[in-house]
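A.B. asks: sequence plus predicted model, see below.
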Amino acid sequence: MKAAALLLAGSMALAACASDEPTGSGSGEGGGGTATEELRVGLAYDTGGRGDQSFNDSAYGGAAAAVDALGGELQELSPNEDASNRVELLTQLAEQGFNPVIAVGFAYDDVIGEVAPQFPDTTFAQVDGSNTDGAKGDNVTGLVFAEEEGSFLAGVAAALKSESGHIGFVGGVQSPLIEKFEAGYVAGAQAVNPQITIDRQYISPAGDVSGFGDPARGQIVAQGMYDAGADIVYHAAGGSGIGVFQAAAASGNRAIGVDSDQYLTVGPELQPVVMTSMLKRVDNAVEQFINDYSEGNVQGATDVLNDLSTEGVGLATSGGFIDDIQGEIDQYRQQIVDGTITVPTTVE
């Protein structure tokens, strides 16, 4: 893919949007900036871009908060329809002097390893992309999460609240990352009720990222679970999750959101069905990384883990739907933090 790193002339049209903030303390080259240099943050989104009310929006929130606090500039780029231009996005940001450059999503796994070594003076980070072995370059930091731990608590909540003893899981794209959500959810539900029935289905197969941006398909998959008797469905499907909520509303059931507190991002008509959301604090991770960069504290060739112990994952309480079971949820949470419970990361 190195040949593709030559930026296409038309790639400027790929920007979803850009916001220029007042200049302030910020960036530099390599591991961090100095107070006399302007912070210029580049953000390359996952499929669907900003507006997904989930993963990408959370990344934007963290980057925007950091830039608001530190001063500087934030440039956002989104993939094209088939997401074939990820190399061009990262290359464009680096060539234009944005530093740090943050890639959002595991789909950048291969391309960031192609681009980052070509720009050794640019600091990169990848949300959901590990780089503990440095294979992607010495200037890449992985921002990773214990999704299975937060999903375990979502499974606990679903099993405690289910009246039918039948729940569901909708994944966006079948992949090791999304299987962590599934594995944790199943383990949590079975910890409460070993006999619980759990329907599981992915919107698209491995390698097809369209499953993160297809609400219509998400609604069909979830509706099939509700029709089969499930009364609560958890989604880890990005922008497709709105379809899961619509299916829950149409069938008089409930759903569990993901990444951000989706009770706060859906309209009033869907709020009654969003029982809770598994919070994956991409916003906090991105904001902290930019802060660390501005202070010269980024090492590279390493991962920053966000888990229950750091409050990098958890459950939202908006709406008050899980208030009555919060004590039980907290007990499971503490057992995970203490190491009494080890949450699986793969499905059986």
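C.D. replies: Thanks, I have the structure now. This is a predicted model, so every value here is computed, not measured.

A.B. asks: rest of the way, CA atoms for contacts and neighbours
C.D. replies: Will do.

A.B. asks: which residues in this structure form helices?
C.D. replies: Applying DSSP state H to the chain gives helices spanning 55-70, 86-95, 109-115, 147-161, 176-192, 215-227, 241-251, 282-294, 326-338.

A.B. asks: chain center to the third one: distance?
C.D. replies: In terms of C-alpha atoms, centre = their mean, to the nearest Å, the centre of helix 109-115 is set 19 Å apart from its chain centre.

A.B. asks: do the same with the fourth one
C.D. replies: Put simply, helix 147-161 sits 17 Å off its chain's centre (C-alpha atoms, centre = their mean).

A.B. asks: which residue, other than its chain neighbours, is closest to the residue sitting furthest away from the middle of the chain?
C.D. replies: The centre of the chain is farthest from one residue, Thr36, which by C-alpha atoms, centre = their mean lies 32.6 Å away. Leaving out its chain neighbours, the residue that sits closest to Thr36 by C-alpha to C-alpha, 6 or more residues apart in numbering is Ser25, at 6.2 Å.

A.B. asks: number of residues surrounding that neighbour?
C.D. replies: Neighbour count of Ser25, defined by other C-alpha atoms under 10 Å: 20.

A.B. asks: pasting the second one now:
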Amino acid sequence: MSGMSGMSGSSMPGGSSGGSGASSGSGQTSAEQFPKLTGDPGTVKLGMAYDGPKGDQSFTDSAARGVANATGQGVQLVAELAATVGEPDQKKVDRLSQLVDQGANTVIAVGFDYATAMGTVAEANPDVHFAIVDDASLTDPSRQGGPLKNVAGLTFAAEQSSFLVGVAAALKSTKGHVGFIGGVNVPLIQSFQAGFDAGAKAANSGIKIDDKYITQPPDFSGFNAPDKGQTIAQGMYNGGADIIYSAAGGSGTGVFKAAKAANAKAIGVDSDQYNLPTLADVKDVILTSAVKNVDVAVYAMIQSVAAGKPLTGTQVYDLKNGGVGYATSGGFVSDIQSKLDDYKAKIISGEIKVPSTLG
């Protein structure tokens, strides 16, 4: 699970003007955002490299949904491989190279921590199409040596969806005290905090906000440490917060457990976590979720290769093109939905500029 740090670029190819999770109620990707693949899907030989195992109920699983929708239409899945926590970049280089060696002509890496490795492998394989989720360093025009022409940077305006759930938290808090828990203290996750804090303060200038991170780099285990997420959340709830936004991947399950024990609320991330079967026992504490449609970005990359026009450069998925949004499942924000949509409209129009960095 990752964010993005205020990149700008072209709009989402093939996306809809709506957004799953915006006002659709489900927060999951809507059918129109998976248009039938055009061109020749059978020519796509796909290799997927995840930054953690499937089953995180958010970031990785969202990417996997995009893959599933494509393979159901004839795309060949060469292999799906996952990283381990704290592994060196060379292991990521080996993993990406393995996908190429196995015949993949399209390689998608899910997670910004693949950037260094992808730079190496993409330069060595100019005829292979690469994409990386949550990173634009390889497609940055100011990059030393210039942007890589066979790479697409799939980035998300996570600060925009985080702003909206920040508004929701402030409006629904009865104590005027909310919290943010990030998985790892890196710029990409700081953009979630920046948006959330700004949204909460926009709705209530006097709101108290607790901001904490589970781990500090180079320790990236904070994205899959539910026990630590639960402990931090318990401390926040005991300290007076009544709603906590967790931007911490699989660690969010611990935050939900803490919310349940405290008779409080929490906010999910990346997918509409209220609707996930594995979270059925805590769904009643999930106020909303900041939805990031990684599945749509992954699918768009696959579609572009099938159509013979592979995406390159930085692709930004935001509120305007339906790349991010907020979930309404459970009806907990129904009474404030009109206010949330007003803020959404102002962000889309540019009237509200959401910060993507702290400070």
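C.D. replies: Yes, it's here. It should be emphasised that the depicted structure is a prediction, and the values quoted were computed from it without experimental measurement.

A.B. asks: list the contacts of the residue nearest to Thr36 of structure 1.
C.D. replies: 34-39, 70-72, 294 (C-alpha atoms under 8 Å, 6 or more residues apart in numbering).

A.B. asks: possible to save these as JSON lines with distance to Ala237 of structure 1?
C.D. replies: Formatted as JSON lines, those follow (distance: C-alpha to C-alpha, whole Å):
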{"residue": "Thr34", "distance to Ala237 of structure 1": "39"}
{"residue": "Ala35", "distance to Ala237 of structure 1": "40"}
{"residue": "Thr36", "distance to Ala237 of structure 1": "42"}
{"residue": "Glu37", "distance to Ala237 of structure 1": "39"}
{"residue": "Glu38", "distance to Ala237 of structure 1": "36"}
{"residue": "Leu39", "distance to Ala237 of structure 1": "32"}
{"residue": "Leu70", "distance to Ala237 of structure 1": "32"}
{"residue": "Gly71", "distance to Ala237 of structure 1": "33"}
{"residue": "Gly72", "distance to Ala237 of structure 1": "32"}
{"residue": "Ser294", "distance to Ala237 of structure 1": "33"}
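
A.B. asks: by neighbours, which of those residues wins?
C.D. replies: Taking other C-alpha under 10 Å as the neighbour criterion, Leu39 ranks highest of those with 31 neighbours.

A.B. asks: alignment lookup: that one to structure 2.
C.D. replies: When structure 2 is aligned by TM-score structural alignment, the residue opposite Leu39 of structure 1 is Val44.

A.B. asks: if I read this right, its match contacts Gly308, doesn't it?
C.D. replies: No - counting by C-alpha atoms under 8 Å, Val44 of structure 2 does not reach Gly308; the two are 9.7 Å apart.

A.B. asks: which residue sits closest to Pro120 of structure 1, ignoring its sequence neighbours?
C.D. replies: Closest residue to Pro120 of structure 1 apart from its sequence neighbours, by C-alpha to C-alpha, 6+ apart: Asn139 at 6.5 Å.

A.B. asks: wait, doesn't that neighbour sit right on Thr123?
C.D. replies: Yes - under the criterion of C-alpha under 8 Å, Asn139 of structure 1 is in contact with Thr123, at a separation of 5.2 Å.

A.B. asks: which of these two has more neighbours?
C.D. replies: Taking neighbours as other C-alpha under 10 Å, Asn139 of structure 1 and Thr123 compare with Thr123 leading, 28 against 24.

A.B. asks: counterpart of that one over in structure 2?
C.D. replies: By TM-score structural alignment, Thr123 of structure 1 lines up with His129.

A.B. asks: the residue lying closest to its match once chain neighbours are set aside and Lys91 of structure 2, how far apart?
C.D. replies: Distance criterion C-alpha to C-alpha, 6+ apart; nearest residue to His129 of structure 2, sequence neighbours excluded, is Thr106 at 4.7 Å. Per C-alpha to C-alpha, to the nearest Å, Thr106 of structure 2 is found 19 Å from Lys91 of structure 2.

A.B. asks: try Val167 of structure 2
C.D. replies: Applying C-alpha to C-alpha, the value for Val167 of structure 2 to Lys91 of structure 2 is 41 Å.

A.B. asks: these two: which is more packed in?
C.D. replies: A count of neighbours by other C-alpha under 10 Å puts Val167 above the other of Val167 of structure 2 and Lys91, at 25 against 13.

A.B. asks: what sits against the more buried one?
C.D. replies: By C-alpha under 8 Å, 6+ apart, the contact set of Val167 of structure 2 is 196, 199-203, 340.

A.B. asks: please redo it, this time with the cut-off set to 10 Å
C.D. replies: Counting by C-alpha atoms under 10 Å, 6 or more residues apart in numbering, Val167 of structure 2 touches 161, 195-204, 336, 339-340, 343.

A.B. asks: now do Arg50 of structure 1
C.D. replies: Applying C-alpha under 10 Å, 6+ apart, the residues near Arg50 of structure 1 are 16-17, 56-61, 76-78, 239.

A.B. asks: do Glu287 of structure 1 as well
C.D. replies: Applying C-alpha under 10 Å, 6+ apart, the residues near Glu287 of structure 1 are 59-67, 69, 281, 293.

A.B. asks: fine, thanks again, bye for now.
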